[in-house]
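1. structure for the following, please:
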Amino acid sequence: MNKVLFIFVFSSFTLTACSKPENNTAVQAPVQQTAQTASESTKIRSTPAAGEHAETSLYWAGEYKGVLPCADCEGIKMELELKSDKTYELKEEYLGKGSGKEFKSEGAFSFDASNSSIITLDKAAENRKFFISENFAEARDLQTGKAIDSQLNYKLMKDTH
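-> Reported below is the predicted structural model:
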């Protein structure tokens, strides 16, 4: 975000310093377009750029919701709330057979040292791993943290209220 702001300010300064047009609206139009483009690119970016860390570059706190695949039921309705103090609340409800039972886990999570886009929930949630993006959380392999090799959807979408 700081890089985008710096580029915007530097570009604005350069454009105004290079020429003195008689009509100020001609200079303002490109600047406004640049500002719009910068804010749009921030919304679209879902993973941190090279060298950035999800922990510090993304707004990861919030509620993530979705239905994950289940081997012996219609799906698992899941809500994962990540709090800014690095605690979580996980709610799961098995759909179809045995529905109506909700399981709840609470505890702390940590960002992976080797891949800062991966979090690991504590023992209360069976050390589950999730890839965290600005707009979604994706369940990952418990051992490796790698994406699950499947055509099924393991993403929880961020609730934007």
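
2. CA atoms for contacts and neighbours, from now on please.
-> Noted.

3. in the chain, what residue spans correspond to helices?
-> In the chain, the segments counted as helices under DSSP state H are 2-18, 24-44, 54-57.

4. save these as a markdown table, and put in distance to E63 too.
-> Below are the helices of the chain laid out as a markdown table (distance: least, Cα to Cα, whole Å):
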| stretch | distance to E63 |
| --- | --- |
| helix 2-18 | 25 |
| helix 24-44 | 18 |
| helix 54-57 | 16 |
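
5. to E93, which of those lies closest?
-> For these, proximity to E93 was assessed by Cα to Cα; helix 54-57 is nearest, at 28.3 Å.

6. quick one, strands of this structure?
-> Counting by DSSP state E, the segments of the chain that form strands are 62-68, 75-82, 87-95, 102-111, 118-121, 129-132, 136-140, 155-158.

7. about what we covered before: got CSV for the helices of the chain, with mean neighbour count too?
-> CSV is the format used below for those (neighbours: other Cα atoms under 10 Å):
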stretch, mean neighbour count
helix 2-18, 13
helix 24-44, 13
helix 54-57, 16
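
8. wait, which of those is closest to I118?
-> With respect to I118, and counting by Cα to Cα, the nearest of the helices of the chain is helix 54-57 at 8.3 Å.

9. structure for this one too, so we can compare:
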Amino acid sequence: MKKAWLFLLLTLLGCDQKAPINDDIATSSMNTIQWPGVYHGIFPCPSCEGMDTTIELFRPNNYIIHTVRLGSDPNPYRGSGTFKWDETGNIIILDRGHIYQVYPDHLYLLDITFKRIKGPDAERYRVDKIKGLGQSRD
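-> Now for the predicted structure:
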């Protein structure tokens, strides 16, 4: 009977545990995927038809960004700078303030609390890697 109670207690305690977070920098996006390259997508825009965005990431921690407000602004924005990795090595923070979570073939734009943007347009806050572009700076 004592073993049954112990098993039940351990089972209940184990069910309340949160999934472990991968804080191992050796297995982070920074160290395990080919993140340099060119990414492109169109972000939602409340005052235009969309923000056509192209980002090139290259080593060591540099980027070039090009955005166009579709349907409203004929003057595109072009900028460049540096980014830093967060402590997990899975998120980059551009020096202009944008925050992206890095995956093997895309980036997700995050909000200021480092969370994925939710809602009906959630999947539109993504830029996809364009294969074959931007690899020369690796």
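
10. for the strands of structure 1, give me JSON lines that also has mean neighbour count and distance to T37 of structure 1.
-> Converted to JSON lines, the strands of structure 1 look like this (neighbours: other Cα atoms under 10 Å; distance: least, Cα to Cα, whole Å):
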{"stretch": "strand 62-68", "mean neighbour count": "20", "distance to T37 of structure 1": "26"}
{"stretch": "strand 75-82", "mean neighbour count": "20", "distance to T37 of structure 1": "29"}
{"stretch": "strand 87-95", "mean neighbour count": "18", "distance to T37 of structure 1": "34"}
{"stretch": "strand 102-111", "mean neighbour count": "16", "distance to T37 of structure 1": "31"}
{"stretch": "strand 118-121", "mean neighbour count": "23", "distance to T37 of structure 1": "29"}
{"stretch": "strand 129-132", "mean neighbour count": "25", "distance to T37 of structure 1": "24"}
{"stretch": "strand 136-140", "mean neighbour count": "21", "distance to T37 of structure 1": "23"}
{"stretch": "strand 155-158", "mean neighbour count": "21", "distance to T37 of structure 1": "23"}
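
11. okay if I get the ones you listed as JSON lines plus distance to V31 of structure 1?
-> As requested, the strands of structure 1 are arranged in JSON lines below (distance: least, Cα to Cα, whole Å):
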{"stretch": "strand 62-68", "distance to V31 of structure 1": "33"}
{"stretch": "strand 75-82", "distance to V31 of structure 1": "37"}
{"stretch": "strand 87-95", "distance to V31 of structure 1": "41"}
{"stretch": "strand 102-111", "distance to V31 of structure 1": "38"}
{"stretch": "strand 118-121", "distance to V31 of structure 1": "37"}
{"stretch": "strand 129-132", "distance to V31 of structure 1": "33"}
{"stretch": "strand 136-140", "distance to V31 of structure 1": "32"}
{"stretch": "strand 155-158", "distance to V31 of structure 1": "32"}
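
12. map D72 of structure 1 onto structure 2.
-> With TM-score structural alignment defining the correspondence, D72 of structure 1 maps onto S47 in structure 2.

13. again with S105 of structure 1
-> In structure 2, S105 of structure 1 lands on G79 (TM-score structural alignment).

14. swap in E134 of structure 1?
-> The criterion is TM-score structural alignment: under it, E134 of structure 1 has P104 as its aligned partner in structure 2.

15. what about the nearest residue to its match once chain neighbours are set aside, neighbour count?
-> Distances taken as Cα to Cα, 6 or more residues apart in numbering place I33 nearest to P104 of structure 2, at 5.7 Å, with adjacent residues excluded. Look at I33 of structure 2: counted by other Cα atoms under 10 Å, it has 13 neighbours.
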